[in-house]
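J.: sequence first, predicted coordinates after that:
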Amino acid sequence: MTTALITHPDCLGHETPPGHPEQVARLERILTALEDRDLVRVSAPLVAEDDLLRVHPRRHVEAVRAAAPISGIAQLDPDTWMSSGTLAAAHRAAGGAVRAVDLVLSGEVRNAFVAVRPPGHHAERETAMGFCLFGNVAVAAKHALVHHGLARVAVVDFDVHHGNGTQDLLEDEPRALFVSSHQFPLWPGTGTADETGPHDTILNLPLAPGTGGAEFRRAYEEKVFPRVQAFKPDLILVSAGFDAHRDDPLAELMLDTGDFAWVTERLCDLADTLSGGRLVSCLEGGYNLHALAESVAAHVDVLIARGAA
């Protein structure tokens, strides 16, 4: 068994204003960090319309398309921008997550990392926000449930910001567990522990500013891993944001590269126990370029080692 890397040059065509943290250089640095790794390299396809429409109403999809500029850049909200290349990038980002699910569930690879942008976990049903246009991981989760007929999937999001979009897109789906650890208080201001969803399939772990690796690991051991274990998913999806790193400029958690490797190992342990090792990880945040590249490399090195086992 092996590990797949799903990406596409179109994801470098999503341009943001100078100084914007979600910049082309993020993906460039990641791909450079991974260029010598032993990975099955797969081109991210454009997402199928049916997959998008499982989580977003048609009016949202059409609104995003209508907002795409022919040239220059267009602003959707204070944080979220589109350039002439953004629409293709967003379709590749969601399509790459779906392709990863197909590869893992078909047994072609054991696990996969989806290196795409724009990210997705802030995109709500009808709202593009927080650098995100479509809910990439939610699209992949629904594809796994509907197209592949899985009984249950779990999404674990360790980005420093609450995955409000993924929560919004999946909270009505009793077959999907969504777990988010995140700094609180912090934008977008959601993700309190009492947000559990109509089917009790939402678990939020708000972490105070300054929380370090020991507290992070304890929260996962005591709350996240037992909850995922009890849910018994057929597939684990990861929203892999690396902006909880101590060097990230957008937040105040104090994780280091070793913490990301640790949580990846433990999620792979769960996947081995519950889902035959099947795990798909999708890039979300991470805005210090050095910390991002180093942390992604550590994350993917774990996936490679586990994929070869």
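T.: On my side now, so go ahead.
J.: contacts and neighbour counts: CA atoms only from here.
T.: Will do.
J.: name the helix or strand for Glu22, please.
T.: Glu22 is part of no helix or strand, with elements assigned from DSSP states H and E.
J.: how about the contacts made by it?
T.: 16, 118, 131, 285, 287 (CA atoms under 8 Å, 6 or more residues apart in numbering).
J.: next: Ile70.
T.: Applying CA under 8 Å, 6+ apart to Ile70 gives the contacts 83-84.
J.: presented hereafter is structure B, for comparison with structure A:
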Amino acid sequence: MTTALITHPDCLGHETPEGHPEQIARLEHVLAALEGKELRRVTAPLVAEDDLLRVHPHSHIETIRAAAPKEGIIQLDADTYMSPGTLAAAHRAAGGAVRAVDLVISGEAQNAFVATRPPGHHAERETTMGFCLFGNIAVAAKHALDHHGLSRVAIVDFDVHHGNGTQDLLEDDARALFVSSHQFPLWPGTGTADDTGPHDTILNLPLAPGTGGEGFRKIYEDKVFPAVTAFKPDLLLISAGFDAHRDDPLADLRLTEDDFAWVTGRLCDLADDLCGGRVVSCLEGGYNLMALAQSAAAHVDVLIARGAA
């Protein structure tokens, strides 16, 4: 078995204003860090509209399509922008997540890493937010459930920001467990521990500013791994944001590459026990370019080792 890397050059065509943290260089650094690794390299397709419609209404899709500029850069909300290349990039990001699910469920790959942008875990049903247009990993989860007929999926989000969009898109579906560890207080201000969703399938784990690897690992051992084990998913998805790194400029957690490698390995352990090792990971945040590249490489190195085992 192998590890698939899903990406597309279109994702380098999404331009943001100078100085914006979600910049083209993020993906360039990640891909450079993965150069030469033993990966099955797969082109991210454009997402099918039917897949987007599993989580977003037609009006949201049309609003984004209509907003796409022919030149220049436009602002959708406080943090999210579009350039002429953004629409294709956003469709590749969601389509790449779907393609990863297809590869892993079919057995063509043991696990997969989707290296695309823009990210997705802040996009709500009808709202762009936090650099995100479509809920990439939620689209992938619904594709696994509805198209492939899986009974249950689990999503673990270790980005430093609460995955408010993923929660909004999936909390009404009792077949999906969503776990988010995140710094709190921090933008977007959601994700309190008492917010468990209508089916008790949401596990929010706020982390105090300054939390380092020891505190992070403890909450995963005490809370995350037991919750995922009890849910017994048929597929494990990861929102892999690396902005909880100690060098990231947008937040105040203190994780290192070793912590990301550790959590990846432990999640792969769970996947081995619960769902035949099937893991799909999608890139989310991470805004110190060197820390992002090194953390993503550490994450993927673990996936490669497990995929080859």
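T.: Perfect, thanks for sending it. All values derive from a computational prediction rather than experimental measurement.
J.: ranking by neighbours, what's the top pick from the contacts of Glu22 of the first structure?
T.: When neighbours are taken as other CA atoms under 10 Å, the top entry among the contacts of Glu22 of the first structure is Pro118 (34 neighbours).
J.: wait, doesn't that one sit right on His14?
T.: Yes: with contact defined as CA atoms under 8 Å, Pro118 of the first structure reaches His14; the gap is 7.2 Å.
J.: give me the common contacts of those two.
T.: Taking CA under 8 Å, 6+ apart as the criterion, Pro118 of the first structure and His14 both touch 86, 89.
J.: hang on, the earlier thing: what's the closest of the contacts of Glu22 of the first structure to Asp269 of the first structure?
T.: Taking CA to CA as the measure, Asp269 of the first structure lies nearest Gly285 of the contacts of Glu22 of the first structure, at 23.7 Å.
J.: now the two most distant members of the contacts of Glu22 of the first structure.
T.: Distance extremes for those: the farthest pair is Thr16 and Gly285 at 14.8 Å, using CA to CA.
J.: just to revisit the earlier point, sort out for me which of the contacts of Glu22 of the first structure are in helices.
T.: Secondary structure from DSSP state H places none of those in helices.
J.: output the residues you listed as TSV; include the columns distance to Asp159 of the first structure.
T.: Below are the contacts of Glu22 of the first structure laid out as TSV (distance: CA to CA, whole Å):
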residue	distance to Asp159 of the first structure
Thr16	21
Pro118	14
Phe131	13
Gly285	6
Tyr287	11
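J.: so which of the residues you listed belong to strands?
T.: Among the contacts of Glu22 of the first structure, no member is found in strands (DSSP state E).
J.: can you pull out the strands in the first structure?
T.: Taking DSSP E, the strands of the first structure run over residues 3-7, 40-43, 73-75, 81-83, 111-114, 153-157, 176-183, 202-207, 235-240, 279-283.
J.: counterpart of Val98 of the second structure over in the first structure?
T.: In the first structure, Val98 of the second structure lines up with Val98, judged by TM-score structural alignment.
J.: which residues sit in contact with the counterpart of Phe231 of the second structure in the first structure?
T.: Matched to the first structure by TM-score structural alignment, Phe231 of the second structure sits across from Phe231. For Phe231 of the first structure, the contact set (CA under 8 Å, 6+ apart) comprises 152, 154, 177.
J.: spatially nearest residue to the match of Val98 of the second structure, not counting backbone neighbours?
T.: Nearest residue to Val98 of the first structure in three dimensions, chain neighbours excluded: Ala140, at 4.8 Å (CA to CA, 6 or more residues apart in numbering).
J.: what's the neighbour count on that neighbour?
T.: 28.
J.: one step back: what's the burial count for the match of Val98 of the second structure?
T.: By other CA under 10 Å, 28 other residues sit near Val98 of the first structure.
J.: give the contact list for the residue nearest to Val98 of the first structure.
T.: Contacts of Ala140 of the first structure (CA under 8 Å, 6+ apart): 51, 94, 97-98, 101.
J.: repeat that for 10 Å
T.: Ala140 of the first structure sits next to 51-52, 54-55, 94-102, 146, 153, 237, 280, 282 when contact means CA atoms under 10 Å, 6 or more residues apart in numbering.
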